[in-house]
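J.: can't give you the sequence, but here's the structure:
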């Protein structure tokens, strides 16, 4: 083998080494641990085969965790994209005020989730929160945002939507500005109204952006942890417990590493299947310029 054939592999070997060390190896080790019973302290790992997976899928708490995760993902991804798209269409103009608004709505994206969670805990406090103060100001009853199982998951979704709107809006604005102006001029000459132009021209041309933001939003929603850990700890009555927090609890609070690893494998499989299906079924409808 000549030097010219070896050199490319040597050049990419650092990246391959890092990827293998921090991505491939942890995944393989997680699969290995998912088939063992280990308490994180004892050097002995007892092989149990698929017992951890069998116990997981038959457990009521884990089924509730899956439901919570899917509901949370559906709420945050859909509402964030819809609101961000509306804001992007409105802000896709030149002017100081529009630039100021873009910076204002993007600012939550750069704030840490810990700070945001602490802020929203105060805003959503049942007795002293600012949101309930506004509701009472107009004669409306207080809402138990984080203490009632019927509203707690929606409250966490509101926090995620508030944080994610700014990033999605700026990405949509970049997508809108990349659409050639002559397309809209041709539509105007044909007498096409704004609504029809948006549906027939803007949305298809924005499909790569929609595709990207949907995938990123789904992955981020499945991995939510900080807001749950700080604001609700999975409660009340398991109503806000999601995949990653469930894995954390069983791994680092109950020291059931095999059980937590099995849940991690299931999460990995779900995200992988969904991503593959999304690419195969919806990527055909993405219109690249």
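T.: Sure, I can see it. Quantities reported herein were computed from a predicted structural model and do not represent experimental measurements.
J.: please make it C-alpha for all contacts and neighbour counts, starting now.
T.: Fine.
J.: contacting residues for residue 30?
T.: Counting by Cα atoms under 8 Å, 6 or more residues apart in numbering, residue 30 touches 261-262, 264-265.
J.: 10 Å instead?
T.: 257-258, 260-265 (Cα atoms under 10 Å, 6 or more residues apart in numbering).
J.: most neighbours of all those, which one?
T.: Neighbour counts for these peak at residue 258, which has 29 neighbours (criterion: other Cα atoms under 10 Å).
J.: what's the helix ranked longest in the chain packed up against?
T.: The longest helix of the chain (DSSP state H) is helix 60-91. Judged by 3 or more Cα pairs under 10 Å, 6 or more residues apart in numbering; DSSP states H and E, helix 60-91 is in contact with helix 51-57, helix 96-106, helix 152-177, helix 207-222, helix 243-252.
J.: export these as a markdown table, with columns for mean neighbour count and distance to residue 39.
T.: Converted to a markdown table, those look like this (neighbours: other Cα atoms under 10 Å; distance: least, Cα to Cα, whole Å):
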| stretch | mean neighbour count | distance to residue 39 |
| --- | --- | --- |
| helix 51-57 | 16 | 13 |
| helix 96-106 | 14 | 43 |
| helix 152-177 | 21 | 31 |
| helix 207-222 | 18 | 26 |
| helix 243-252 | 20 | 9 |
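J.: then this one, side by side with the first:
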């Protein structure tokens, strides 16, 4: 009887070889999966962020680019024609006596507003950080002016500064002092608006400083007290270094705010300028005030934009090195 031997195991069939994917096929499949996931993420991003991006392009970048174009024109509001003048508007602003006066007034106002708001805000925050009766009401009262309308604040302070019937004139008269000509003298005009701006915005600085003070670890202050460090030494050795992130934040924001957000106070208290022509107020006066020079005003607005950009970049590059983050 003949026995039939079974054939030896043969190599896998072609169909089995086809069912096992190669490394190249697996890599291609992973790439397609990543591409689909990326496309899905981009679709979701455009769905949610697209409307905001369109609004930013329409209401921020398009006006900015258009303003740069208008700054190269000799154009008056309402005029159907405009003459290209290149960089003449910029040269005029940087070389004319009126342009140099705008820089001087802007520097004085910004320095006075920023230093006054931050120093007084820090002092008030140090007081409100202590456990004293009624400190919650005091914090509310300090912060309240910041949320008030600038127009309303300016109107109230105009009455206070009135040389004849103002509250400040009566207080000075009690000490035998004549009230300065706040609304006639350009120097006193500038001092007046700085005082009002500081009063309105020091509550913002005080609240931010208060948040910074409350974030300082109590054990450091207690250890310094045990080591017999006085209040002044604790402030300069512990509190102030740990407050540098808050100081840096307020320095950046206050410089921007003082150069851009003081228009309402300036417009109400000094309608024609007279010593208070900061750069933001000069933009208004040139375009909508007595000069009606829209092209020149657009050039000043572009200068303001790049000035703030440079100041902020310098602060982020150099000033932030002094900041001690916990």
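T.: Looks like it arrived, so ask away. Not measured: the values here are computed from a predicted model.
J.: hmm, back to that, buried ones in the longest helix of structure 1?
T.: For helix 60-91 of structure 1, the neighbour count (16 or more other Cα atoms under 10 Å) marks 61-62, 64-77, 79-81, 83-85, 87-88, 91 as buried.
J.: hmm, residue 242 of structure 2 is touching residue 325, no?
T.: Yes. With contact defined as Cα atoms under 10 Å, residue 242 of structure 2 reaches residue 325; the gap is 7.2 Å.
J.: pick out whichever of these two has more residues nearby.
T.: Set residue 242 of structure 2 next to residue 325 and count neighbours by other Cα under 10 Å: residue 242 wins out with 21 against 11.
J.: residue in structure 1 paired with that one?
T.: Here residue 242 of structure 2 is matched to residue 205 in structure 1, going by TM-score structural alignment.
J.: what about the closest residue to its match other than its chain neighbours, which SS state?
T.: Nearest residue to residue 205 of structure 1, sequence neighbours excluded (Cα to Cα, 6 or more residues apart in numbering): residue 287, at 6.1 Å. With DSSP: H, G, I helix; E, B strand; the rest coil as the basis, residue 287 of structure 1 sits in coil.
J.: and the gap between residue 287 of structure 1 and residue 169 of structure 1?
T.: Distance, residue 287 of structure 1 to residue 169 of structure 1, using Cα to Cα, to the nearest Å: 20 Å.
J.: indicate which one of the helices and strands packed on helix 60-91 of structure 1 is closest to residue 121 of structure 1.
T.: Of all these, helix 152-177 sits nearest to residue 121 of structure 1, with 9.8 Å by Cα to Cα.
J.: quick one: contacts for the residue nearest the centre of structure 2?
T.: Residue closest to the average C-alpha location in structure 2 (Cα atoms, centre = their mean): residue 253, at 3.9 Å. Counting by Cα under 10 Å, 6+ apart, residue 253 of structure 2 touches 114, 247, 312.
J.: between those, which is closest to residue 192 of structure 2?
T.: residue 114 (15.0 Å).
J.: I figured that closest one hits residue 195, correct?
T.: No. Contact status for residue 114 of structure 2 versus residue 195: not in contact, 11.3 Å apart, counting by Cα under 10 Å.
J.: from residue 37 of structure 1, how far out is the counterpart of residue 80 of structure 2 in structure 1?
T.: Alignment note (TM-score structural alignment): residue 80 of structure 2 maps to residue 43 of structure 1. Residue 43 of structure 1 sits 11 Å away from residue 37 of structure 1 when distances are taken as Cα to Cα.
J.: same check, this time on residue 92 of structure 1
T.: 55 Å.
J.: quick one on the thing from earlier: quick one: closest of the helices and strands packed on helix 60-91 of structure 1 to residue 119 of structure 1.
T.: It's helix 152-177; of the helices and strands packed on helix 60-91 of structure 1, that one is closest to residue 119 of structure 1 (Cα to Cα) at 9.9 Å.
J.: OK, contacts around residue 312 of structure 2?
T.: Per Cα under 10 Å, 6+ apart, neighbours of residue 312 of structure 2: 251-253, 255-256, 306, 319.
J.: nearest residue to residue 271 of structure 1 other than its sequence neighbours?
T.: residue 219 (7.1 Å).
J.: gap between the one you found and residue 182 of structure 1?
T.: Residue 219 of structure 1 is 36 Å from residue 182 of structure 1, by Cα to Cα.
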